[in-house]
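In: Just need the structure, nothing else, for what follows:
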Amino acid sequence: MKKAISAILAATMLFSTVVTGCGNGQQASTSSGAEGQQKTSGKTVVTFWGASVSADRQKFFDYFTKKVSETYPDIQLEFLGVPGNLQDYRQKLDVAIQAGTAPDITNDFRPALVTNGYYQDLTPYFEKWKDKGEINEELIKANKTYDPRGKGLYALPYSSQTWNMWVRPDWLKEAGMKTPETWPDFFSAVHKMTDKSKSRYGLAIRGGGGSANTLEMLMYSYSGIDHYFTPDGKATINDPKHVEFLNKYLGCYNVDTAQDDLTKGWTELANAFQSDKAGIVVHNLGSGASMAKAFNNDTSKFQAARFPKSEKGYVLHPGLMPLGLSMSSSSKNKDAVWKVITLYLSEEVNTEYCKLYGEIPANKKAAQNSFFKDTQYMKVGVDLLNSNDVKFNDTPYYMPAYANVQSQMESSIQKVMTKQMSAKDMLDQWAQLLEKARSNYLAPLNG
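Out: Now for the predicted structure:
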């Protein structure tokens, strides 16, 4: 775990040294919609919006809402689960912030909302919290990287999430192969598992929403390059090794993948894998519960596997994304909000959350639960965090425009898949956008 966090800290170290005298950013002009309300029962209302909430996830939040009422009878939690992808959630929240109707609590931690003042600095609350020692210190450090000063805690971390391949061991066995541990074996397995006469493909590629995020981590995993920028600020994403990888990986499209992969998001990829249409897909452990349900826990038909070793001989994983619950700086009931947030981090709740979401708990006691050590897919994540042959990239989550750059690249990825654009031209465009995002991030800090 410390290796993973050190990659994030190294990427932001220079930024925290050049911001002496900088403020917390412009205060967001918003007042949370239901904040301060008192029901006729006299209860304090706390509002919470959750991102990408499916039917299964809603059950957890129903449980948590009930838990809040049982633990704090004077608090009424009003939870809104926003379905769809993360971008849908962000758009809804941004509109609410502008309208002054944003919630007290959000669970999509974004650097832009640190710099614009929407988030409350939780440091004073955390320092006084009697159970602060139960939270993984490395995750606290990681979340502080979103503060340009490197000091403020703007989200209380609830977990860490690792990425992986989902593979069909039964298909691999039929093809005379094991789970690929090198990229040559990966491409060989993809080809051997493909049988178009059965509408069966060795791979499903995410060509729709979220494609850039997946593709980005895979190309770095292939090259083994563990830094996004050179010391002089040049992006590494257009390295020749990444061009080489894209020609191989996206070259599988409509050869060892289905034609409709061009527009597939995660839901469609999961359906392809679970309905015997694809042998390998890439996602995080958050899909573990749905995989287990789809295959009736039969791990001869589904398993998680870490990415193949890079050309440099080690496995390269993206930096662990800071996750956590944040409080609106304009909340009128901050003490009540803090109580709800810390209950979310209790051993019981954190365990239930992470079992469902396929994440590794921030609560140290919860992390010792046998589920995270004995469940095949969770063990892959736990082992990855502690393996000596795994390195973590310095993924620049801290740049407010980072996610926007990925969104901008999605249409270009489709052009490469359909051979309307070269991989090199796309990556050169990607590099320019990242360099501009970095320059814009540094400008006010150096001013």
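
In: When you work out contacts or count neighbours from here on, use the C-alpha atoms and nothing else.
Out: Will do.

In: how distant is stretch 222-241 from the center of its chain?
Out: When C-alpha coordinates are averaged (CA atoms, centre = their mean, to the nearest Å), stretch 222-241 and its chain have centres 21 Å apart.

In: Now do the end-to-end distance for it.
Out: Terminal residues of stretch 222-241 are spaced 8 Å apart (CA to CA, to the nearest Å).

In: And stretch 37-46, by the same measure?
Out: Distance between the two ends of stretch 37-46: 8 Å, counting by CA to CA.

In: Quick check: the gap between residue 274 and residue 182.
Out: As for residue 274, its distance to residue 182 is 24 Å (criterion: CA to CA).

In: The closest residue to residue 200 other than its chain neighbours and residue 211, how far apart?
Out: Take residue 200 and drop its neighbours on the chain: the residue closest to it by CA to CA, 6 or more residues apart in numbering is residue 277, 4.7 Å away. According to CA to CA, residue 277 and residue 211 sit 19 Å apart.

In: Please give the structure of this sequence too, so both can be compared:
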Amino acid sequence: MKISKTHRARAAAAMSLTAVLALTVTGCGDDGSGFAGGAGAEGDGKGKIVFWDNNGGVRTDIWKEIIAGFEKENPGIEVQYVGVAATEIQTKYDNAIQGGGLPDVGGVGAAMLAGLAAQGSLEPLEDRSADSSLDGELDPGMVEAMKAAGGSEAHTYNVPISANNGVLYYRTDLFKRAGLAAPATWDDFYKAAEKLSDPKKNRFGYTIRGGAGSIAQAMDAMYGQSGITSFWDAKGEKTTLDDPRNVAALEKYAALYKKVTPSADLNNDFIKMVAQYDSGTIGMVNHNLGSYQDHVTALGTARFRGVPQPIGVGGKRVQVSNPVDGLGLFKSSEHKAAAWKFIEYAASHEANSKFNEQAGLIPANIEAAKDPWVSRAEPTALAAKALTDGSTVTVQLPYYLPDWNGISKADNEPELQKVLLGRTSAKEFLTKMAGELNDAQAEWKEQQPSA
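Out: Sure, this is the predicted structure:
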């Protein structure tokens, strides 16, 4: 597959940084596949494998627990854990693809899957899955979501571990004190954000995400308010991102900054945003299931709730797709058999249930999703229900575009900050990003085989 202009530029820039990044070396050399990694080997099912956690620091403890269980069952395999922050994982993968040093196994979410697959760095996994204990044990929707995100009709490049979903967390104690009902609709949300705010007393109704990962949250608010249910027009050529209804929604949402939110929100990634919500007197925060346990630790279960995104136009709840997360096997691995054993173990009932209970996410393993803890964790149970009971329409984001991760994150997050600061209009921002997405979609379609 031809790699797009945007991705080539990003890869070239990444290569120049290789010398200053400390990478875990697992093998070098160029086998002609387009990345410095070699073709790898199956190995004998034993030895040392390297695992990169794509949410290091947040999921470190539970992954180390999973690894300990795996090593106990597989004494001939040692797993070296490397935690990489979610904000840095894309750059680290890109650098390792160009300069060598990919892990054997790595956390690869749907948003970055197509870009890695397009560079030839991932091993196809459909045959391994079909011949393993995982056959028929994983949620079909998550499996299909990963296959679609990889951008290939023939291959599956990832084994799903969990699914996430957008959640509106709100402080039940603050809402009760203010005489406010739960924020079930977007009108409720804006009313509460206003009423709970008193900047002079350092009280705010909402905390907005202005740093890394801000665009996905903003799109959730845009499509949720506009009620638009497709990311592309009927021909699949032009994005609806810059539709006037989305422009109006973003204008209203961005206007919250500094009026009912802290000024520090401009640079907050999810870690800082969540910590700010948990430690202060902020009424609401939009995040996802992944921060549920943080809120429980800080606030207990009586002072907050996590509910699905608000209802918008015509009583309809619309949200953007939250990516499925999973594990990929890298083609350069010299121990593919051992690496696959680790992936198979991590996706098994017991390990997958343990991981997702700690993370507060929806398990990919069908049996794990039936375990009692799922119904006890209210946000997880409500999210799973919303995704299956017909009450929610999900706008599917184009994770299959190799350039999606770059366009929707690093390339345009600074532009969204300009919108929050009032230096760029919502229309200008969305027009620019829509143009880049339309170009990426056209290039991707050109690369597809003729019917």
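
In: And the TM-score between these chains?
Out: The TM-score (TM-score structural alignment, normalised by the length of structure 1) is 0.88; 414 aligned residues with a CA RMSD of 2.1 Å.

In: what's the longest helix in structure 1?
Out: For structure 1, the longest helix by residue count, based on DSSP state H, is helix 423-446.

In: Quick one: average offset of it versus structure 2, please.
Out: For helix 423-446 of structure 1, the mean distance from the matching residues in structure 2 following superposition reads 1.5 Å, by mean CA distance after the TM-score superposition for structure 1.

In: which secondary structure elements does that helix contact?
Out: Helices and strands touching helix 423-446 of structure 1, as assessed by 3 or more CA pairs under 8 Å, 6 or more residues apart in numbering; DSSP states H and E, comprise helix 240-249, helix 402-417.

In: Ok, which of these comes nearest residue 89 of structure 1?
Out: With distances scored as CA to CA, the stretch of those nearest to residue 89 of structure 1 is helix 402-417 (13.6 Å).

In: got the contact list for that closest one?
Out: Outside helix 402-417 of structure 1, the residues within contact range by CA atoms under 8 Å, 6 or more residues apart in numbering are 207-213, 250-251, 253, 262, 396-397, 421-423, 426, 430, 433-434, 437.

In: just the angle between it and helix 423-446, please?
Out: Between the axes of helix 402-417 of structure 1 and helix 423-446, defined by axes from the mean of the first three to the mean of the last three CA atoms, to 10 degrees, the angle is 170 degrees.

In: any idea how far helix 402-417 of structure 1 is from the chain center?
Out: Per CA atoms, centre = their mean, the displacement of helix 402-417 of structure 1 from the mean C-alpha position of its chain is 17 Å.

In: Now it: buried residues?
Out: Residues of helix 402-417 of structure 1 classed as buried under the neighbour-count rule (16 or more other CA atoms under 10 Å) are 402-403, 405-407, 409-417.

In: one step back: compare the helices and strands packed on helix 423-446 of structure 1 and report which one is nearest to residue 173 of structure 1.
Out: Closest to residue 173 of structure 1 of these, according to CA to CA: helix 240-249, at 22.2 Å.

In: In structure 2, what range does that closest one match?
Out: In the comparison with structure 2, helix 240-249 of structure 1 aligns to the range 244-253 (TM-score structural alignment).

In: Quick check: that stretch compared with structure 1, mean distance?
Out: Superposed on structure 1, stretch 244-253 of structure 2 shows a mean distance to its aligned partners of 1.5 Å (mean CA distance after the TM-score superposition for structure 1).

In: Could you give the number of residues near the counterpart of residue 306 of structure 2 in structure 1?
Out: When structure 1 is aligned by TM-score structural alignment, residue 306 of structure 2 is paired with residue 304. Neighbourhood size, residue 304 of structure 1 [other CA atoms under 10 Å]: 29.

In: cool, residue 125 of structure 2 as well?
Out: 16.

In: likewise the one 5 residues further on?
Out: The number of residues packed around residue 130 of structure 2, counting by other CA under 10 Å, is 11.

In: Find the helix or strand that the corresponding residue of structure 1 for it is a member of.
Out: In structure 1, the residue equivalent to residue 130 of structure 2 is residue 127, according to TM-score structural alignment. Secondary structure assigned from DSSP states H and E places residue 127 of structure 1 in helix 123-128.

In: got the buried residues for that helix?
Out: Within helix 123-128 of structure 1, the residues that qualify as buried by neighbour count (16+ other CA under 10 Å) are 123, 126.

In: ditto for stretch 62-71 of structure 1
Out: Of all the residues in stretch 62-71 of structure 1, those buried under the rule 16+ other CA under 10 Å are 64, 65, 67, 68.

In: Among the helices and strands packed on helix 423-446 of structure 1, which comes closest to residue 309 of structure 1?
Out: helix 240-249 (13.4 Å).
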